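Q: quick one: sequence plus predicted model below, questions after.
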Amino acid sequence: MKLLLTSGGITNESIQAALVDLLGKPIAESRALFIPTAQWGHPMCSPETVWKGTAGRWEGGGALTTLGWKSVGVLELTALPSIRAERWVPWVRDADVLLVDGGEAVYLGHWMRESGLADELAAMPDLVWVGVSAGSMVMTPRIGGQFVDWRPDGGDETLGVVDFSIFPHLDYPGWDENTTEAARRWAATMPGPAYAIDDQTAITVVEGKAEVVSEGHWEHFDAPR
């Protein structure tokens, strides 16, 4: 699986070019599935925000479903345990890209495991994963307690597909908890390396190699000693 881990979606030409490079073909020839699941776990989200994400109606947000795909469908992970894998696994295998919306990363990780999607992804090396905020953070080992809004045991562990953590929406206007100084304090609590990225920045990961694509601001933090 190839990863495009973003804070705000496809927000500029550099990130879109990285997406096309990962796909290996034009967007217009690529089939996409949109995953809104993470939104259900976040207290700031609602049926209205899920619709906005699905329809590409976020005010000032980056594009996902409206990029001009050959086809776009919705894959709701909470529904998958109630249907046979023989039905939904071919949908994922036929897709070129999964567009994974933001929300609550621990909740998303729970349903990726519960649904079986996390296990299936390991056998799909050519599939592209485009994460937005929590949709990116879910691929990391830990997200930090301040980003946890759902979990019975209060833990902040996620899937650990990559070996670094992500602080999204760096210096987002009006978000005092997302300042650069806040990101540096957060990084000091993470057990491994980390990135803080703004909405004009993304991280690609191919065969374990991470590269930053940015028209904005980002910082990298080594693992605390």
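A: Noted; the coordinates are in hand. Only a predicted model underlies this, so the values are computations on that prediction, with no experimental measurement involved.
Q: please make it C-alpha for all contacts and neighbour counts, starting now.
A: OK.
Q: quick one: contacts for residue 2?
A: Taking C-alpha atoms under 8 Å, 6 or more residues apart in numbering, we find residue 2 in contact with 22, 125-129, 204-207.
Q: and of these, the nearest to residue 11?
A: Lowest distance from residue 11 to these (C-alpha to C-alpha) belongs to residue 204, with 14.7 Å.
Q: surely the closest one is in contact with residue 212?
A: Yes: with contact defined as C-alpha atoms under 8 Å, residue 204 reaches residue 212; the gap is 6.4 Å.
Q: show me which of the two is the more surrounded one.
A: residue 204 (21 against 18; other C-alpha atoms under 10 Å).
Q: what about residue 156, neighbour count?
A: Neighbour number of residue 156 under other C-alpha under 10 Å is 18.
Q: so which of the contacts of residue 2 sit within strands?
A: 128-129, 204-206 (DSSP state E).
Q: okay, pairing it with this:
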Amino acid sequence: MKLLLTSAGVKNASIHDALVDLLGKPIAESNALCIPTAGYGHPMGSPAGAWRFITGQASTPMCELGWKSMGVLELTALPSIGAERWVPWVREADVLLVNGGDALYLCHWMRQSGLADLLPSLRELVWVGLSAGSMVMTPRIGEDFVGWQSPTRSDGTLGIVDFSIFPHLDHPALPENTMADAENWAASLSNPAYAIDDDTAIKVSDGVVEIVSEGSWRLFSA
């Protein structure tokens, strides 16, 4: 699996080019599934927010990029329909577009649905995360980002990458997301971590990590 871990979607030409590179073909020839699940676990989430994401009316470009086909994969529904139905949908997709919201809630439903177990076998699939959709791939999100309480009562997530992510760095609507806040957050972790703004993404392919940015970011060592 290839990863494009963003703070706020495909916000600029550099992130767009990185996405096309990971796909290995034009967006117009690629089949996408979008996953709105994380939004339902966040206090700011709403049915309207999920609709804006799915229909490409949010300020975080993902679903509106001109995909060959687009479907919705709601993780909370998957345990009730059986893997024989939904696994082929995922295997036929070129890319999963994963909405923001609550990373622990998303992680829980990735595990409950079986998607977390399936992903390592999908070597050519591209995962494009938005905020929590990116953070879920990390080993920990840090206590500052814990909202929905997981059954394990921890801040642990999937650990597909070995670094954590602090998104929306210096966002004007989030006064608690300064670089000083990111430094304090990173100091509580035992692994490397990146703080990234909305014009930055982290590209991971074949284990190689590359920063794609037209904005600001910082790496904190373990």
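A: Cool, got the structure. Because the structure is predicted, anything quoted here is derived from the model rather than measured.
Q: where do the strands sit along the second structure?
A: Secondary structure of the second structure (DSSP E): strands at 2-6, 31-35, 69-72, 95-98, 126-130, 164-166, 193-196, 200-205, 208-213, 217-220.
Q: okay if I get those strands as a markdown table plus distance to residue 45 of the second structure?
A: Shown next, in a markdown table, are the strands of the second structure (distance: least, C-alpha to C-alpha, whole Å):
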| stretch | distance to residue 45 of the second structure |
| --- | --- |
| strand 2-6 | 19 |
| strand 31-35 | 14 |
| strand 69-72 | 17 |
| strand 95-98 | 14 |
| strand 126-130 | 14 |
| strand 164-166 | 19 |
| strand 193-196 | 22 |
| strand 200-205 | 23 |
| strand 208-213 | 27 |
| strand 217-220 | 26 |
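Q: hmm, which of the contacts of residue 2 of the first structure are the buried ones?
A: 22, 126-129, 204-205 (16 or more other C-alpha atoms under 10 Å).
Q: switch these over to JSON lines; also include distance to residue 104 of the first structure.
A: Listed next are these as JSON lines, based on distance: C-alpha to C-alpha, whole Å:
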{"residue": "22", "distance to residue 104 of the first structure": "26"}
{"residue": "126", "distance to residue 104 of the first structure": "26"}
{"residue": "127", "distance to residue 104 of the first structure": "23"}
{"residue": "128", "distance to residue 104 of the first structure": "21"}
{"residue": "129", "distance to residue 104 of the first structure": "17"}
{"residue": "204", "distance to residue 104 of the first structure": "21"}
{"residue": "205", "distance to residue 104 of the first structure": "22"}
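Q: what's the match for residue 144 of the first structure in the second structure?
A: The equivalent of residue 144 of the first structure in the second structure is residue 142 (alignment by TM-score structural alignment).
Q: my guess is its match contacts residue 189. True?
A: Yes: applying C-alpha under 8 Å, one finds residue 142 of the second structure in contact with residue 189, separated by 6.7 Å.
Q: quick one: residues contacting the equivalent of residue 109 of the first structure over in the second structure.
A: Here residue 109 of the first structure is matched to residue 107 in the second structure, going by TM-score structural alignment. Residue 107 of the second structure is in contact with 136, 157-158, counting by C-alpha under 8 Å, 6+ apart.
Q: with residue 40 of the second structure instead?
A: Residues near residue 40 of the second structure by C-alpha under 8 Å, 6+ apart: 46-47, 101-102.
Q: go through those residues and say which is closest to residue 60 of the second structure.
A: residue 101 (12.5 Å).
Q: ok, the closest one - how many residues close by?
A: Burial of residue 101 of the second structure is recorded as 26 neighbouring residues (other C-alpha under 10 Å).
Q: skipping adjacent residues, who's closest to it in space?
A: In space, residue 101 of the second structure comes closest to residue 39 once its chain neighbours are excluded; the distance is 4.0 Å by C-alpha to C-alpha, 6 or more residues apart in numbering.
Q: for that neighbour, grab the count of nearby residues.
A: Using other C-alpha under 10 Å, residue 39 of the second structure has 25 other residues around it.
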